[in-house]
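Trainee: Need coordinates for the below:
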Amino acid sequence: MTAFQELSQFLRDTQALSRVSMRTGWDQETVMPRGASDDRAEEMAALESILHARRTDPRLPDWLDRAQAQTPAQARILELTARSYARTTRIPARLATELARLTSLSQGVWARARADEDAGAFLPTLSQVVALKREEAQALSDGDPYDALLEDYEPGTTQVEIAQIFDRMRPRLTALLDRVRGAAAQPKALNHNFPADQQMHIARLCATAFGYDWTRGRLDLAVHPFSSGGGNDARITTRVAENDPFNCIYSTIHEVGHACYEQSIDQAYNFTPLGEGVSMGVHESQSRIYENQLGRSAPFTAWLFGQMKKSFGDFGIAKPQDFYATVNRVAPGFIRTESDELQYNLHIMLRFDLERDLIAGRLDVADLEEAWNARFNDDFGLQVDKPSNGFLQDVHWPVGLFGYFPTYALGNVYAGCLNQQLRHAVPQIDTHLERGDASPATAWLREHVQHHGALRNPRDTIAHACGCAPDEAPLLAQLEDKFTAIYQL
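Mentor: Okay, the predicted model is just below:
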């Protein structure tokens, strides 16, 4: 075999083992018995030890030296492999293994503390996680440690660039939010009981409408909705609250966006570094455009209104246009995943600032709850009433995903750009959405974004699809137009 063929086979086996690790994590958050958490931590640590050894294998530099790329895709594989090797060799095997063990244990400790509303029970574990992530950041960093962690989720982007985007977004978002809060026209809130089995039925209908391939995926319940896997096994989860069907429905559509990205990547890239989403920002662009620009649009909610009427009868909303306003209702709330489009990015900005301070050592874990609650009150005018509505609501910090949160807002920015181009390229989208058919939109996204996997860098992926560099202007314009109309501003 040539050096490139030898390297490709080695990478294939590594990618396969990585997917086994991902599905072990999926099992932990969905169906694993509670008493298995200690064993699962050891299993995850053992898998990570093997994966770390493969990603730092001394044969990799020789293969990279000798391999000759014959195509742009092969050149990109070599580029990504070299980048992975350079980063992974800076992390001691002990640290990689201990992080895997601790974050697996931490997920269970967090879930129990969240259920018991006992922040103090989780703080010692979180302190250990933060200490290890600081160590990892220092090992990876040639500059700012937080930037080193951010590189795992949005390669090529720095916290300074993200902060500048957020600084440009915040004034327009808060000004629009103030106008919406003072509007005379306020959409009606839901006040009805929505049985769980019927919610899951509608969630499945929505997943199908957005093109989810059930032969290569499945839908389960989890404390915190997520998508896991890739290639020909891309799974999703959701959660159910019987007084809030939108939680289940839109969490499902969001996770379908992630899974469809993975399902749509060129099969020739499967089990290579190209066979996965290029970044979490681009991944979020898919989940957010599915959820918001398409799923919360007037045409799609008109179809959804009909499905809701079939399943639940009269639930207090009389007309499709009133239902559209209710779906997009801007209301005070603590939970990021249940937030409206207008306030969502403000949730991300809060987490971005706090986690930067945690990694830099400017904020101690012991003071995190107080800092969160004070900042939340400043940003949203709400006093956090319990830890599950505060810093315990998200699973990201418990499992060590520092640097992940800002990619949600970047995903919104990218989605705004993609939606603008999509509407121009496929003008008949709304006619299909009214029938519960998102296929013209998802086909365009599949062709211009999803099919290419990690072939291009994140911003180049969006620029290739849109014909211009991404920026926040289209998203802000969409939000201003949408909420001005709904609230009759």
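Trainee: going forward, measure contacts and count neighbours with C-alpha atoms only.
Mentor: Will do.
Trainee: the strands in the stretch 101-250 of the chain, which residues?
Mentor: Applying DSSP state E, counting those that start in this stretch to the stretch 101-250 of the chain gives strands spanning 219-221, 227-230, 233-238.
Trainee: give me the number of residues near Arg87?
Mentor: Neighbours of Arg87 under the rule other CA atoms under 10 Å: 18.
Trainee: Surely Gly333 and Gln343 touch.
Mentor: No: when contacts are counted by CA atoms under 8 Å, Gly333 is not listed as touching Gln343 (9.4 Å).
Trainee: top helix in the chain by residue count?
Mentor: Ranked by residue count under DSSP state H, the longest helix found in the chain is helix 3-30.
Trainee: Please identify the buried residues of that helix?
Mentor: Residues of helix 3-30 classed as buried: 4, 7-8, 10-11, 14-15, 17-19, 21-26, 28-29 (neighbour count, 16 or more other CA atoms under 10 Å).
Trainee: next structured bit after that helix?
Mentor: As assigned by DSSP states H and E, the chain's next helix or strand after helix 3-30 is helix 37-55.
Trainee: Which secondary structure elements does the helix or strand following that next one sit against?
Mentor: Sequence order places helix 59-66 as the next helix or strand after helix 37-55, per DSSP H and E. Under the contact criterion of 3 or more CA pairs under 8 Å, 6 or more residues apart in numbering; DSSP states H and E, helix 59-66 touches helix 3-30, helix 72-88.
Trainee: Contacts only, for the residue nearest the centre of the chain.
Mentor: Geometric centre of the chain, nearest residue: Glu284, 5.0 Å, by CA atoms, centre = their mean. Residues counted as contacts of Glu284 (CA atoms under 8 Å, 6 or more residues apart in numbering) are 257-258, 407-408, 410-412.
Trainee: Out of those residues, who's the most crowded?
Mentor: Within those, neighbour counts (other CA under 10 Å) peak at His258, which reaches 30 neighbours.
Trainee: ok, and the closest non-adjacent residue to that one?
Mentor: Leaving aside its sequence neighbours, His258 sits nearest to Ser287 (CA to CA, 6 or more residues apart in numbering; 5.3 Å).
Trainee: For burial, what's the neighbour tally of that neighbour?
Mentor: Residues lying near Ser287 (other CA under 10 Å) number 27.
Trainee: contacting residues for it?
Mentor: So Ser287 contacts 253-258 (CA under 8 Å, 6+ apart).
Trainee: hmm, 7 Å instead?
Mentor: 254-258 (CA atoms under 7 Å, 6 or more residues apart in numbering).
Trainee: ditto for Arg218
Mentor: Neighbours of Arg218 in contact, by CA under 7 Å, 6+ apart: 235-236.
Trainee: those helices in the stretch 51-200 of the chain, which residues are they?
Mentor: Taking DSSP state H, counting those that start in this stretch as the test, the helices found in the stretch 51-200 of the chain are 59-66, 72-88, 93-116, 119-140, 145-150, 159-181, 196-209.
Trainee: what do you get for the stretch 201-350 of the chain?
Mentor: In the stretch 201-350 of the chain, the segments counted as helices under DSSP H, counting those that start in this stretch are 245-264, 280-288, 298-312, 320-327, 341-360.
Trainee: Format those helices as a markdown table; extra columns: distance to Leu78.
Mentor: Shown next, in a markdown table, are the helices of the stretch 201-350 of the chain (distance: least, CA to CA, whole Å):
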| stretch | distance to Leu78 |
| --- | --- |
| helix 245-264 | 21 |
| helix 280-288 | 21 |
| helix 298-312 | 42 |
| helix 320-327 | 46 |
| helix 341-360 | 31 |
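Trainee: want to put them side by side, so please do this one too:
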Amino acid sequence: MSAFRELMAHQRETEALAQVAGRLAWDQETVMPRGAAAQRAEESGAMSLVLHARRTDPRIGAWLAAAEDEVEDEVSRAQLRHIRREHERTLRVPGDLASALARQTALAQGRWAEARAADDFAGFAPVLAEIVALKREEGAALADGGDVYDALLDDYEPGATAAGLDAMFGALRPRLVALRERALGQGARARLGGRFPADKQMGLARQLARTFGYDTTRGRLDKAVHPFSSGSGDDVRITTRTEEDDPFNCLYSTIHEVGHACYEQAIDPAYALTPLGRGVSMGVHESQSRIYENQLGRSRAFTGWLLGEMRHAFGDIAVADADAFYAIVNRLHRGFIRTEADEVQYNLHILLRYDLERALIAGDLPARDLEGAWNDRFAADFGYSVTRASQGCLQDVHWAVGLFGYFPTYTLGNVYAGCLHRALRAAVPDLDAQLATGDLGPAGAWLRENVQRHGGRYLPRDLIERACGAAPDEGPLLAYLEEKFGALYPDG
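Mentor: Got it, this is the predicted structure:
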């Protein structure tokens, strides 16, 4: 057997075990009994040790060296690029540190859920401090003398740097703030009223998942505290949540997670259980969830169709017509929760988290002081005060499970989505006519062809540039937001 084939056989088993580890995490957030948390932490730690040992196997270096002379095709070279990168990064992190991180973040997830329910940040702060310390140690090992935060960021968006993000985010912030202030200065707009039974929300959510192309023979929809997508290939699972006075929380969370899931389900089957068989980065992943949720799902054309489905599911929802419903779906509003934020303010939530997590990793912000720093920054950015930890620094699970460097990819994904949306509309000029009938087929087909099927074959920015014909930048997103919300909130 050639070195390349031996390497890929080894990698296939590693990828399969990583999927099993992911299934443990899915189970923990959906159906695992509360009393199993300590045992699950041990199981996660043990699986992490197994994966670490496989990824640092000394044979990998020899296989990589020999395989370089064996392969010439682009796909095989992309496989080697991913395996080499993962192997080199994993070698830098000691196995006991990888195991400790897996064990502590599994425990912290349950502690976070309890603290969030009790609005008790002080009780969670020591747990967070331990996670931050472990992530600093991991980041320093990965950085090998370079920037620690950039090393963590590279896990989620290869090639991205804080310096590059600072420039992009700096260009976004003033125009987003100006658009928000203009809209909110016009006073509160109507919102959806009434009660919407959870079972009917879930029924419509499942319908919307299928409408957007989610293959339920290779996936499932469940409830969780924090909506997420998990898995790849032939087992891609999503979750959502319900609130009886806010069906949009459930419906648009579902559409968002379907975007992630459709990406994973559409990857070329030939890449299954290889490094190319998963999304190339979290920024690209987020571009799919956000374009499904916002540019498609919140468009005037699609919401006109959705209004009819809402009436069919819930009866009279006291909305005059499709224009009024479109305005309700896209209303700008004061709020604390990132996942419930409108399109204009969402990225401001991310920029807050980005700055705070950089300070945590740099050691400039002790974990015990996070709540105060969060509340001060939120008041400065949004103009009103956080009153409960569950509305503030405990609302997201990301830091509890060690995802430092993850948050900025949400805004990067929005930027990518803006670029893709412009290209999609140029390629499918009758898109609105299709969306108005609930037909997501042509939009989904374009995204599958230009983004999703490639999996990890191309570098993130290269993939977006290939799809759009230009390097990604914030311009298309800002133009889309200013046109859409300028019309919804006209001057005067």
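Trainee: Show me what the residue nearest to the centre of the first structure lines up with in the second structure.
Mentor: Correspondence of Glu284 of the first structure to the second structure, assessed by TM-score structural alignment: Glu286.
Trainee: Quick check: that match vs Tyr406 of the second structure, distance?
Mentor: Noted for Glu286 of the second structure: a distance of 11 Å to Tyr406 of the second structure, by CA to CA, to the nearest Å.
Trainee: Pro442 of the second structure matches what in the first structure?
Mentor: In the first structure, Pro442 of the second structure lands on Pro440 (TM-score structural alignment).
Trainee: how many other residues sit next to the closest residue in space to that match that isn't next to it in sequence?
Mentor: Once flanking residues are discounted, Pro440 of the first structure sits nearest to Ile429: 6.1 Å by CA to CA, 6+ apart. Neighbour count of Ile429 of the first structure, defined by other CA under 10 Å: 20.
Trainee: shouldn't Ile429 of the first structure be in contact with Ala441?
Mentor: Yes: in this structure, Ile429 of the first structure is within contact of Ala441 by CA atoms under 7 Å, at 6.2 Å.
Trainee: returning to what we had before: who does the helix or strand where the match of Pro442 of the second structure lies touch, helix- and strand-wise?
Mentor: Here Pro440 of the first structure, judged by DSSP H and E, is contained in helix 439-448. Packing partners of helix 439-448 of the first structure (3 or more CA pairs under 7 Å, 6 or more residues apart in numbering; DSSP states H and E): none among the helices and strands.
Trainee: Pull out the buried residues from that helix.
Mentor: By 16+ other CA under 10 Å, the buried positions in helix 439-448 of the first structure come out as 439-442, 444-446, 448.
Trainee: Then stretch 106-121 of the first structure?
Mentor: Of the residues in stretch 106-121 of the first structure, 106-114, 117-119 count as buried by neighbour count, 16+ other CA under 10 Å.
Trainee: Over to stretch 209-221 of the first structure?
Mentor: With burial defined by 16+ other CA under 10 Å, the residues of stretch 209-221 of the first structure counted as buried are 209-213, 217, 219-221.
Trainee: What is the nearest of those residues to Glu472 of the first structure?
Mentor: Glu472 of the first structure lies nearest to Phe210 out of these, by CA to CA, at 25.3 Å.
Trainee: Where does stretch 209-222 of the first structure end up in the second structure?
Mentor: On the basis of TM-score structural alignment, stretch 209-222 of the first structure is assigned to residues 211-224 in the second structure.
Trainee: Same check on stretch 109-117 of the first structure?
Mentor: Aligned using TM-score structural alignment, stretch 109-117 of the first structure spans residues 111-119 in the second structure.
Trainee: any residues touching that stretch, and which ones?
Mentor: Contacts of stretch 111-119 of the second structure (CA under 7 Å, 6+ apart): 121, 123-124, 388-390, 394-395, 400.
Trainee: Recalculate using a threshold of 8 Å.
Mentor: 121, 123-124, 127, 388-390, 394-395, 397, 400.
Trainee: For the residue found closest to Ser299 of the second structure once you drop the neighbours it is linked to in the chain, list the residues it contacts.
Mentor: Using CA to CA, 6+ apart and skipping residues adjacent in sequence, the residue nearest Ser299 of the second structure is Tyr326, 7.7 Å away. Tyr326 of the second structure makes contact with 298-300, 303-304, according to CA under 8 Å, 6+ apart.
Trainee: for those, which one is nearest Gly455 of the second structure?
Mentor: Arg298 (26.2 Å).
Trainee: Need the counterpart of that closest one in the first structure.
Mentor: So, by TM-score structural alignment, Arg298 of the second structure is matched to Arg296.
Trainee: for Glu357 of the second structure, same thing?
Mentor: If you follow Glu357 of the second structure across to the first structure using TM-score structural alignment, you land on Glu355.
Trainee: Now for the closest residue to its match other than its chain neighbours, how many residues are close by?
Mentor: In space, and not counting its chain neighbours, Glu355 of the first structure is closest to Phe402: 6.7 Å by CA to CA, 6+ apart. Look at Phe402 of the first structure: counted by other CA under 10 Å, it has 25 neighbours.
Trainee: In stretch 83-94 of the second structure, which of the residues would be classed as buried?
Mentor: Of all the residues in stretch 83-94 of the second structure, those buried under the rule 16+ other CA under 10 Å are 83-84, 87, 89-94.
Trainee: can I get these in JSON lines with distance to Thr242 of the second structure?
Mentor: JSON lines is the format used below for these (distance: CA to CA, whole Å):
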{"residue": "Ile83", "distance to Thr242 of the second structure": "40"}
{"residue": "Arg84", "distance to Thr242 of the second structure": "42"}
{"residue": "His87", "distance to Thr242 of the second structure": "41"}
{"residue": "Arg89", "distance to Thr242 of the second structure": "39"}
{"residue": "Thr90", "distance to Thr242 of the second structure": "39"}
{"residue": "Leu91", "distance to Thr242 of the second structure": "42"}
{"residue": "Arg92", "distance to Thr242 of the second structure": "42"}
{"residue": "Val93", "distance to Thr242 of the second structure": "39"}
{"residue": "Pro94", "distance to Thr242 of the second structure": "41"}
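Trainee: out of the residues you listed, which one sits closest to Tyr489 of the second structure?
Mentor: Proximity of those to Tyr489 of the second structure (CA to CA) peaks at Arg89, which lies at 48.2 Å.
Trainee: And the aligned residue in the first structure for the closest one, how far from Gln138 of the first structure?
Mentor: In the first structure, the residue paired with Arg89 of the second structure is Arg87, using TM-score structural alignment. Distance, Arg87 of the first structure to Gln138 of the first structure, using CA to CA: 12 Å.
Trainee: Would you agree Gly456 of the second structure is in contact with Ala272?
Mentor: No: using CA under 8 Å, Gly456 of the second structure is not in contact with Ala272; the gap is 11.0 Å.
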